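[1] Sequence first, then the predicted structure:
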Amino acid sequence: MEKRQLGRTDIFLGPFSIGTSTLGNVYGEVKFETAQKLCHEIIKKDKYLFDTSPFYGILKSETVLGKCLQGIDRDKYYLSSKVGRYGLKEFDYSAKRIKESVNESLARLGVDYLDILILHDVEYVDPDIVLQEALPALQQVKESGKARYIGFSCEPLQVLKLIIEKSPIQLDVVISYPHYTLLDDSLSKLFPLLKEKGIGMINASPLVLGLLTTKSSPPSWHYMTKEKLFELKQLISTVEAEYKYPIEKAALQFPTEEPCVPTTLVGLKGLEEFEFLEQILKDPIPPHIFSSIKGKMLNNNITFRDPHYYELGNYSFVDEDTPKSLP
């Protein structure tokens, strides 16, 4: 399996990494026996990154993952977790809580250190707090040896760019979603900045939080309007009928072909889904067909969320590139 370096870190990852929000039952129940078998089989195959958070299932994802990893040598996997978000509207970016949260996560996961520590969903928190308190606290955690590399996660690309440019510390990693997918490849505009800063970019949500699949309905909390959802379903039906490939395969194959995307997080509910990822790498959609699928999916007016206006935390943007107010 081809591996790519994650920014300036010493971490080399395959095209897919393992998202474990599923172990928190965010997308339906996953029994412990299923989760344990999944994790053990993945680790037998290769050294993968497992990503979790205390927010996923309100501690459940970390707790279940920790039990699954018991007895497995620490050098057999990479581990990433997060701080700062603990509930749907519960955020605490204070330095004190960040340091406490890291210790709590290490205890739940049964490890002495994290390979990656992420400040979770910075767009919902005042940028002054992010820049002046939270990021410096992450740096202190890194210096303590409890996290090897640090960074943040963020959905709006405007905020992602802003925090990267204004960060008072050296960032190692960022997690971005869902802006390098079959519906939206706008993250590519930030590839030069990420390369310049030496930041490793972890792509996430290639299925756009459950939109690019016919196997289940999007979760009830999804942001897309009913009208746009209907439009998307029609597009998917047309593409699948014309090209004879499931939309899931095309969506998961898409980020693997971009050299600037070291890895993509994929949430898994069972071993069958992991085997599907392996099958994509062994037997991808042929280039001439895949090119046509990409053209049809990317050249549409379906957006995950309105790209022209965000009001999150203390950030406001009137369009894709121009901040209305800056910290």
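    Looks like it came in fine.
[2] Please count neighbours and contacts with C-alpha atoms only from this point.
    Will do.
[3] And for residue 284, the neighbour number?
    As a burial measure, residue 284 scores 15 neighbours (other CA atoms under 10 Å).
[4] Check the one 5 residues further on too.
    In terms of burial, residue 289 registers 12 neighbours under the definition other CA under 10 Å.
[5] Tell me the spacing between the residue nearest to it when sequence neighbours are not counted and residue 292.
    Once flanking residues are discounted, residue 289 sits nearest to residue 243: 7.2 Å by CA to CA, 6 or more residues apart in numbering. As judged by CA to CA, to the nearest Å, residue 243 and residue 292 stand 9 Å apart.
[6] now do residue 226
    Note on residue 226: its distance to residue 292, by CA to CA, is 27 Å.
[7] then this one, side by side with the first:
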Amino acid sequence: MHYRKLGNTGLDVSALSFGASSLGGVFRDIQKEEGIRTVHTAIDMGINLIDVSPYYGLTKAETVLGEALRSIPRNRYVLSTKAGRYGQDEFNFSRNRLIRSAEESMQRLGTDYLDILLLHDIEFGSLEQVLEEGIPALEQLKKSGKIRFFGVSGLPLSIFDVVLSRISLDVILSYCHYSLNDTTLLGLLPMLEQQGTGLINASPLSMGLLSNRDVPKWHPASEDIKAVCRRAAEYCRSNGADIAKLAVQYATANERISTTLVSTANPENIRNNILWTEEPIDERLLKEVLEILKPIDGATWPSGRAEWGGEQAQWNGGL
């Protein structure tokens, strides 16, 4: 496993990290024991950053993860969780709720401190509340020693411009913007590197667009985007390859991306993901797949409140 610096935090994190949303049954029903074995496999094979949230499975993911970590020495992993999102449409970035949320998460996770705490999907909250209550709450928690580092997460890249133009953050988490079909995250790197802000990249499979499984019905991408991604996946299959492998290799290869989160509750899947990062990428196949995906390169979907200046769909079809 390769390790990289996470901004100016001083943390060395694995190039591939573990997203624990699957432990909450977000993608399928899981047996707790299977989830625990997956966490242990990830850590034993070199992953040291684990990210979770009380939102995933409505606290189930944190609870299962806490049980899995009970037998693992605390210095073997970097623990990141979130606060502010608690249900599909339940957001609260007030100071008191965030501080209480951190305490609740620590209890479920079986720890007396968090390495990283992120405000979860801030584009759905009030800009004013996030800046005037949310960030100060994180600063208070850091000062008290309850958390070591803090930041924000969300889909639209514009939210990071809004926050970073006003305040310094230790870390941000961005998803679906550094993958085979969307590399717009690269445009944010100069600001992050200048400010020393650590970057966690998530969802190299674009929430299931880049896989051999059917895209989830809830996926917000347009039918045109889904169709092009299906075409790319089919091309990989016809060449005896798995587009998920190519996607994970592509996302983790960039040295400027500190770490990339993958989520699974299957020990064999996480083992395969880790082994993929250690294999050389098929450059010919990569070039051909990128060409297939080129018509939708950077295409995204709207997310959050208009006050954040969130991205709208950047591509309207017309293959």
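    Received the coordinates, thanks. Predicted model only: the values in this text are computed from it and were never measured.
[8] re earlier: just checking, the residue nearest to residue 289 of structure 1 touches residue 291?
    No. Using CA atoms under 8 Å, residue 243 of structure 1 makes no contact with residue 291, being 11.1 Å away.
[9] So which of residue 226 and residue 292 of structure 1 has more stuff around it?
    Set side by side, residue 226 of structure 1 and residue 292 show more neighbours around residue 292, with 12 against 9, by other CA under 10 Å.
[10] now the helices for structure 2?
    Shown for structure 2, the helices assigned by DSSP state H span residues 32-44, 60-69, 95-109, 127-129, 135-144, 158-164, 189-195, 223-238, 243-253, 267-277, 283-293.
[11] Residue 181 of structure 2: which of those is closest?
    Set against residue 181 of structure 2 and scored by CA to CA, the helices of structure 2 come closest in helix 283-293, at 5.8 Å.
[12] what's the angle from that closest one to helix 223-238?
    Going by axes from the mean of the first three to the mean of the last three CA atoms, to 10 degrees, helix 283-293 of structure 2 is angled at 160 degrees with respect to helix 223-238.
[13] Now do the contacts for residue 72 of structure 2.
    If a contact means CA atoms under 8 Å, 6 or more residues apart in numbering, then residue 72 of structure 2 has no contacts.
[14] any idea how far whatever residue of structure 1 lines up with it lies from residue 120 of structure 1?
    Residue pairing (TM-score structural alignment): residue 72 of structure 2 is matched to residue 72 of structure 1. Separation of residue 72 of structure 1 from residue 120 of structure 1 (CA to CA): 27 Å.
[15] can you check residue 261 of structure 1 too?
    To residue 120 of structure 1, residue 261 of structure 1 is 20 Å away according to CA to CA.
[16] before we move on, what about residue 194 of structure 1?
    In this view, residue 194 of structure 1 and residue 120 of structure 1 are 19 Å apart by CA to CA.
[17] now swap in residue 188 of structure 1 and tell me
    22 Å.
[18] quick one: the nearest residue to residue 166 of structure 1 once chain neighbours are set aside from residue 15 of structure 1, how far?
    Nearest residue to residue 166 of structure 1, sequence neighbours excluded (CA to CA, 6+ apart): residue 131, at 7.4 Å. Residue 131 of structure 1 sits at a distance of 31 Å from residue 15 of structure 1 (criterion: CA to CA).
[19] Please identify which of the two sits among more neighbours.
    For residue 131 of structure 1 versus residue 15, the count of surrounding residues by other CA under 10 Å is larger for residue 15: 24 against 19.
[20] Determine the longest strand present in structure 2.
    The longest strand of structure 2 (DSSP state E) is strand 147-154.
[21] what's in contact with that strand?
    Residues from elsewhere that reach strand 147-154 of structure 2, judged by CA under 8 Å, 6+ apart: 9, 113-123, 138-139, 141-142, 160, 169-175.
[22] Show me which residues of stretch 204-218 of structure 1 are buried.
    Under the neighbour-count criterion of 16 or more other CA atoms under 10 Å, stretch 204-218 of structure 1 has 204-213, 218 buried.
[23] next one: stretch 124-142 of structure 2
    Quick answer for stretch 124-142 of structure 2 (16+ other CA under 10 Å): 124-127, 130-131, 133-135, 137-139, 141-142.
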